[in-house]
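# fold the following for me, if possible:
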Amino acid sequence: MVTNKLGEWAKARLMELAKEMDLRLNKYWDEEIEKNFGFNPTQKKLVHKILCHSKEHNLRSAKRARSAFVIYGYRLGKKLKKSKNQKFENMEGVWRAAEAVELVHTALLMHDDFMDGDKIRRGRPTTQEFFGEGDAHYGDTMAVNVGDAILCLGFERLLECSSDREKIQRIMKQVLRGITNTAFGQAYDVSLSKIGEITEEKVMSLHRAKTAIYTYENPLMVGGLLAGLPEDILEILSKYSVDGGIAFQLQDDVLGVYGNEEKIGKSANSDLLQGKVTLLVVKVMEMGTENQKEALLKVWGKLMAEDGDIEAAKLAIRESGAHTYSVNVARKYAAKAADTAASLRGKGLNEEAIDYLEGIARYMVEREV
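As a prediction, the model looks like this:
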């Protein structure tokens, strides 16, 4: 339950935008499927299967937070009369940019699921599971291949968002550099395999490199660059993205252990069993008793851990104070992001967009999905 009224309103706007984005993505995929690439019937059949799976994967229930940041990053630069029920019209290029961000997101999820060995994504089989029935290697190969293809489709869509070549060049450079840094962040993530070497500082660096850039900064910058926002405003958005992105990921990590599986669309045990690097884990090792540390280590990174041991580890996280600590840190970063958004007032920018950025920062640490 979001107690902050601005957060409640931002959540409602996000849900409205998600519906519109799903309609647009559905149309986009239908057009791609209609192209039916291939030089013989067998190839055409395979490509059709790939595109149909990609459409289904991309249209699974999702927050669409990234595409909403594109929209509101753009709206920020439009000095329109404030309207909480503003309809977005004559923004085809901006919507295409938002679609591109969602395509890139789906591609990276496919790669991420392959690296993590996940079987479920948003309540449905991951790409390697979909293609790998009876042949795991083929499934893994297809997850990489299909992810690469959708990544390119995303870049292609991004090139269609403006006729201004200089603007497109800067947007592409922003997105490509952001994805590159996200890849470096992922490499850092998978290298942090020894629990005793993981610190709070390393966790925050990881969240900044992956989530802050990829989920917040890149889409906001795309929208802001399309709107022609000045450099000083882009710098404020970058600062907002760091704090907001860290808060977002900290909440994701809490949900990854304690979330409702139907709502989060995956197992609430997988983060622990896969040895995911989180602040929860770090703080148990710093603050917990020997018994609590032992309970965590019994399941962290142990894919075959028993249910009773998993529940004991979750209890240890709570009783050690690690859960409360992580939640409080997330709220601190969310408050910093909200304050940064509020600092945009009085600069001749769109007030509705500022409201959204401030409200969504608060909502992201109260959400259940």
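
# from here on, contacts and neighbour counts on C-alpha atoms
Fine.

# just want the most central residue of this protein.
Taking Cα atoms, centre = their mean, the centroid of the chain lies closest to residue 215, which sits 4.8 Å from it.

# hey, which helix is longest across the protein?
helix 5-35 (DSSP state H).

# and the strands in the protein, which stretches?
120-121, 124-125 (DSSP state E).

# now show me the structure for the sequence below, then we'll compare the two:
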Amino acid sequence: MTVAYSPTTHPIDVDDLRDRVDTALMRFLDEQEGRFDDLITDPGSRAQWRGATASLRGFLAGGKRIRPAFCYWGWRGAGGAADDEGIVGAAAALELLHSFALVHDDIIDASDTRRGAPSLHRHHADLHRRSGGRGSSELFGTSIALLLGDLCLAWFHDLLATSGLPAERVREARPLLAHSLNELVLGQYLDVAEQAGSEHSVHRARTVIHYKTAKYTIERPLHLGGVLAGAPAELLDAYTAYALPLGEAFQLRDDVLGAFGDPAVTGKPVADDLRTRKATVLVATARERANAAQAAEIDRLFTGPDLDDEQTARLQSLITDTGALAESERLIDRHVDAAWRALHDMPVPDDVREVLGTLIVAATARAH
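Next up, the predicted model:
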């Protein structure tokens, strides 16, 4: 059964996609659990392993499914059938890839929360501490999270290969996937390097979001769906023209939410990006636009001890006073306009164009 688009239907729910992706993921996890039951004979070890994979199930259940949506509509735009469950399995596999990236990202950023709940390494560190386990609880939590993240990467390849799509189509997608993983790691590396630098650059911060968000979140999922459906090069180029500006707008909106957003929306503490001193385009813009006194204050707040509520509020004021917040909003609008223009020229069916348009709105809406 499919769900037709209507103004009250979220774009990720069109064609019942969110439920289909969730079903494919849970079915795959059930199959993997059965395989591991065959590998683990000791009841105590089996119970421990099930506890670890249960935490991963909970982590996977919280995703927004935006990458599967772009993959699916990339498929549909290239003429793929709506009722093909193979593309749903391939799209669901992207949630496993994304979970791999998020688990590792949370460790790198020392993030305590993800989607309104403890991050995976924090969850397992807390379990170790409460149970009186031997050794370092922090090391235990990090170790378990790293292993589960690595497992997600392995499972991504497994689910894609067993999705039910023709093997030759999956083989054709392999170079794209390898290149996409290179881009993801490059974006993460550049992000870590920029965080470590003493001066933040708007240009470098935008390079990070080009690889870590615009290509990874929107362009490559669209390309994957297109390649799996046999899309011509001209259509893949049209997907790029739409995806790259939309991906930048999406991350810029996320930066604004990370500094000013409602925790009920973001799933993170108030102004979490500021408290953790993320080197975002928003902060780099504030630093570049600041006068001497403002720049000195930003530097002091950004390099000192952990920010308290008053200091966080002051940093928010500096971002606003320098015009950085308004400039970010202007950039978002400019990129959104570019995505709409590209969508207008995209050679896809009208129903696909309509959903891709609603995804522009969903990915960049103000919610702060």
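
# picking up where we left off before, find the nearest non-adjacent residue to the equivalent of the residue nearest to the centre of the first structure over in the second structure, please.
Taking TM-score structural alignment for the superposition, residue 215 of the first structure sits opposite residue 217 in the second structure. Take residue 217 of the second structure and drop its neighbours on the chain: the residue closest to it by Cα to Cα, 6 or more residues apart in numbering is residue 67, 5.8 Å away.

# from residue 46 of the first structure, how far off is the residue sitting furthest away from the middle of the first structure?
Taking Cα atoms, centre = their mean, the residue of the first structure most remote from its mean C-alpha position is residue 40, at 37.3 Å. According to Cα to Cα, to the nearest Å, residue 40 of the first structure stands 10 Å off from residue 46 of the first structure.

# mind listing the helices for the stretch 201-350 of the second structure?
202-209, 220-228, 233-260, 263-266, 272-275, 281-289, 292-303, 309-321, 324-345, 350-364 (DSSP state H, counting those that start in this stretch).

# on that earlier part again, for the longest helix of the first structure, name the packing helices and strands.
helix 41-58, helix 65-75, helix 92-116, helix 351-363 (3 or more Cα pairs under 8 Å, 6 or more residues apart in numbering; DSSP states H and E).

# in CSV, list these along with mean neighbour count.
Listed next are those as CSV, based on neighbours: other Cα atoms under 10 Å:
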stretch, mean neighbour count
helix 41-58, 16
helix 65-75, 26
helix 92-116, 22
helix 351-363, 26
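
# how about residue 164 of the first structure, what's its match in the second structure?
Checking TM-score structural alignment: residue 164 of the first structure goes with residue 166.

# how far away is that match from residue 85 of the second structure?
12 Å.

# show me what contacts the alignment partner in the second structure of residue 264 of the first structure?
Residue 264 of the first structure maps onto residue 266 of the second structure when the alignment is built from TM-score structural alignment. Contacts for residue 266 of the second structure (Cα atoms under 8 Å, 6 or more residues apart in numbering) come out as 115-116, 257-258.

# which of the residues you listed has the most neighbours?
Within the contacts of residue 266 of the second structure, residue 258 tops the neighbour count with 25 neighbours, counted by other Cα atoms under 10 Å.

# burial measure for residue 145 of the first structure, as a count.
Neighbours of residue 145 of the first structure (other Cα under 10 Å): 16.

# map it onto the second structure.
For residue 145 of the first structure, the residue aligned by TM-score structural alignment is residue 147.

# may I ask you to confirm that residue 142 of the second structure is in contact with residue 125?
Yes: in this structure residue 142 of the second structure lies within contact range of residue 125 using Cα atoms under 8 Å: 7.4 Å.

# do you know how far the match of residue 164 of the first structure is from residue 231 of the second structure?
On the measure of Cα to Cα, residue 166 of the second structure and residue 231 of the second structure end up 15 Å apart.

# what of residue 161 of the second structure?
Residue 161 of the second structure is 19 Å from residue 231 of the second structure, by Cα to Cα.

# count the neighbours of residue 30 of the second structure for me.
Residue 30 of the second structure sits with 12 neighbouring residues when counted by other Cα under 10 Å.

# got the contact list for it?
Going by Cα under 8 Å, 6+ apart, the list of residues near residue 30 of the second structure is empty.

# quick check: the aligned residue for it in the first structure?
Aligned partner of residue 30 of the second structure by TM-score structural alignment: residue 30.

# for the helix ranked longest in the second structure, buried residues please.
Assignment by DSSP H gives helix 167-196 as the longest helix of the second structure. Neighbour counts using 16 or more other Cα atoms under 10 Å place 170, 173, 176-177, 180-181, 183-184, 187-188, 190-192, 194-195 of helix 167-196 of the second structure among the buried residues.

# and that helix, what does it pack onto?
Secondary-structure packing of helix 167-196 of the second structure (3+ Cα pairs under 8 Å, 6+ apart): helix 137-161, helix 202-209, helix 220-228.
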